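Peer 1: Fold the following and give me the result.
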Amino acid sequence: MPLSELHPFEGHPFKVLDDESMTETVESIRQMGVANPLIVRPGPDGGYEIISGHRRHHAAELAGLDIIPVIVRELDDDAAVIMMVDSNLQRENILPSERAKAYKMKMDALRHQGQRTDLTSPQVAAKFRADDEVGKGAGVSGDTVRRFVRLTNLIPEVLDMVDEKKIAFNPAVELSYLKPEEQRNFLEAMDYAQAAPSLSQAQRMKKKSQESGCTLDDMCSIMDEVKKDDLGQIAFRTSDLQKFFPKSYTPRQMSDTILRLLEQWQRRRQRDQQR
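Peer 2: Model (predicted):
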């Protein structure tokens, strides 16, 4: 099928990036073509909507192909969403925002299917939980699905920071309960504190928001506190330290050597101060 006849799935939550993996895919397609056909369905306004194969489609464009193998499926909107999500959740390195949006799309589709089932079988619909069903397909619990879906309540700027690992997942779930304006204030408070929130800090902001509203001053006050985890602990990645030591050194040997060198440094400082 001509590439010009294909268009992305509406609301497709997975990013198609021109990264190293895409470069490798383009080179593979140039040499061997597209091995696995795309799965598509007829579009409501003509052409065909891609259900599975957005990366292959983009790589084929970059490789200069005009046509690409496809399998055409006749699917309604709900079935198409479910197939699109399931085919993409097998990918590696899925961003939290992608997983959150994909889980929500599949949950909404399953619930819609459940509503149709409810017309003929109320007992079946009553027992059906879309989040648990999504979890089964993804190999996670229904609670994990619900927590990821909470992230879709974050404003884009905060969600981007979760993807960039500037805000940890668990605090982000708590922040998702803040109103949009409160989330914008949170970004100011985070910039003021020059630190990411701990889970307990995010929980207090959530509680404050639900009780009486969380102001910028409230957030700055909470973010200005020293995190308990930061008291009395300094952590180094072993990989960062190994370049300074022989390969045979164990973490314990590296730790002992660092402490010994710090003691020597302290003694030198004390001597210099006494001069």
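Peer 1: From now on I want contacts and neighbour counts done on CA atoms only, so please keep to that.
Peer 2: OK.
Peer 1: the strands in the protein, which residues?
Peer 2: 6-7, 38-42, 48-52, 70-72 (DSSP state E).
Peer 1: Give me the angle between the third one and strand 38-42.
Peer 2: Meaning strand 48-52. With axes from the mean of the first three to the mean of the last three Cα atoms, to 10 degrees defining the directions, strand 48-52 sits at 140 degrees from strand 38-42.
Peer 1: and strand 48-52, what does it pack onto?
Peer 2: Counting contacts by 3 or more Cα pairs under 8 Å, 6 or more residues apart in numbering; DSSP states H and E, strand 48-52 packs against strand 6-7, strand 38-42, helix 77-88.
Peer 1: Alongside the first, I'd like the structure of this one:
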Amino acid sequence: MAKPKVIIEDFADMLNFEPEQNTALAPVQGGITEMDFSLMEPFPNHRFKLYEGQQLADMVDSVHQFGILLPIILWHTEDGRHLILSGHNRRNAGQLAGLIKGPVIIKENLTHDEAVLIVTETNLRQRSFSDMSHSERAYCLAQHYEALKSQGKRNDLLQEIERLLNPHDSDENSTSVQLEQKLESREKVGQEYGLSASKVGRYIKISTLIEPLIAKVDTGEIAFLAAYDLSFVENRNQQQQISDLMESEGYKVDMKKAELLRSYYETGKLTDTTMVQILSGEKTRKLKSNKPQPFKVKATVISKYFTNEQSPKEIEDTIDKALTMYFENLNTEVVD
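Peer 2: Next up, the predicted model:
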């Protein structure tokens, strides 16, 4: 059965995002106006990728025919900047279509958390969560989590995510009732939205990776679970070293290497040398044993010297004696 498509209403319910009656998304007094594209700035650390290829071409064609139908939402900050909360693709398509301005709705008196919620909510409204890249999902969930945590909403889910983000700080004294509530919350999210609490926690943790590394998750160079373990290397300079080594030396990061990097980091043993040893595969290669490899004597050889009535123990003892005599004679010949 196909997983249900996560739409904006579902996602809002999941994280209990309940806008106030005077929501930041409601039309402001004065309504829609127009503004030059050159006066608009992208939202800082905005990780939702602009449309490309056919999707972008279709949007440019639509703008050519009908103009920009949906206003761009801007945040007029206290320092006088106009940051795009919703409409990065509309502005881009408008510019490519030859326009110099577009319709806007300007929001004022927003907190940063409120602005972030508008960015994530509107992006989820316009595209399916399942269609987003891993980095976009991680960004969206992390921003939602931080904004909602500051508002003190959905404490049960937020505490579960917190535990997933910090597995070593889990509360060993949790009651069975609390545990049951957490399991019910996780199961409900999984059933209704195809997104478990553990998956939410992993996405949020992955969002702490530097841009070059999380981009490799999008391209498939680093698997999702490997990226999760890698995100526990919290030193951003070391993350950058890992990224640089992957680029310069062509090293790959698989699950075993990511687990080792995490383990060495958490035990304070991740140095420049051990990092190279792990990424090059030196630490994950099995050491060759000095012991002789097992050898099986063919049945045709056994049948030449033994009968079916003889037990395996008798055959083994005879072979042992025969080999002892062989090597003793061999050593005698060498001495002579």
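Peer 1: Would you pull the TM-score for this pair?
Peer 2: In this superposition the chains share a TM-score of 0.65, using TM-score structural alignment, normalised by the length of the first structure; 216 aligned residues with a Cα RMSD of 3.4 Å.
Peer 1: closest to residue 168 of the first structure out of the strands of the first structure?
Peer 2: Set against residue 168 of the first structure and scored by Cα to Cα, these come closest in strand 48-52, at 30.1 Å.
Peer 1: Which residue range of the second structure does that closest one align onto?
Peer 2: Aligning strand 48-52 of the first structure against the second structure (TM-score structural alignment) gives residues 82-86.
Peer 1: Mean distance between that stretch and the first structure after superposition?
Peer 2: By mean Cα distance after the TM-score superposition for the first structure, the fitted stretch 82-86 of the second structure averages 2.1 Å away from its aligned residues in the first structure.
Peer 1: gap between that stretch and the chain center?
Peer 2: From the chain centre to the centre of stretch 82-86 of the second structure is a distance of 26 Å (Cα atoms, centre = their mean, to the nearest Å).
Peer 1: Quickly note the distance from residue 254 of the first structure to residue 241 of the first structure.
Peer 2: Here residue 254 of the first structure is placed at a distance of 8 Å from residue 241 of the first structure (Cα to Cα, to the nearest Å).
Peer 1: now swap in residue 272 of the first structure and tell me
Peer 2: Residue 272 of the first structure sits 28 Å away from residue 241 of the first structure, going by Cα to Cα.
Peer 1: same deal with residue 214 of the first structure?
Peer 2: For residue 214 of the first structure, the distance to residue 241 of the first structure equals 42 Å [Cα to Cα].
Peer 1: Comparing the two, which residue is more hemmed in?
Peer 2: residue 214 (22 against 13; other Cα atoms under 10 Å).
Peer 1: So that one is in contact with residue 203, correct?
Peer 2: No - counting by Cα atoms under 8 Å, residue 214 of the first structure does not reach residue 203; the two are 11.5 Å apart.
Peer 1: so what corresponds to residue 72 of the second structure in the first structure?
Peer 2: Alignment note (TM-score structural alignment): residue 72 of the second structure maps to residue 38 of the first structure.
Peer 1: and that match, what is it in contact with?
Peer 2: Remark: with contacts taken as Cα atoms under 8 Å, 6 or more residues apart in numbering, residue 38 of the first structure is in contact with 50, 51, 52, 53, 56, 57, 68, 69, 70, 71.
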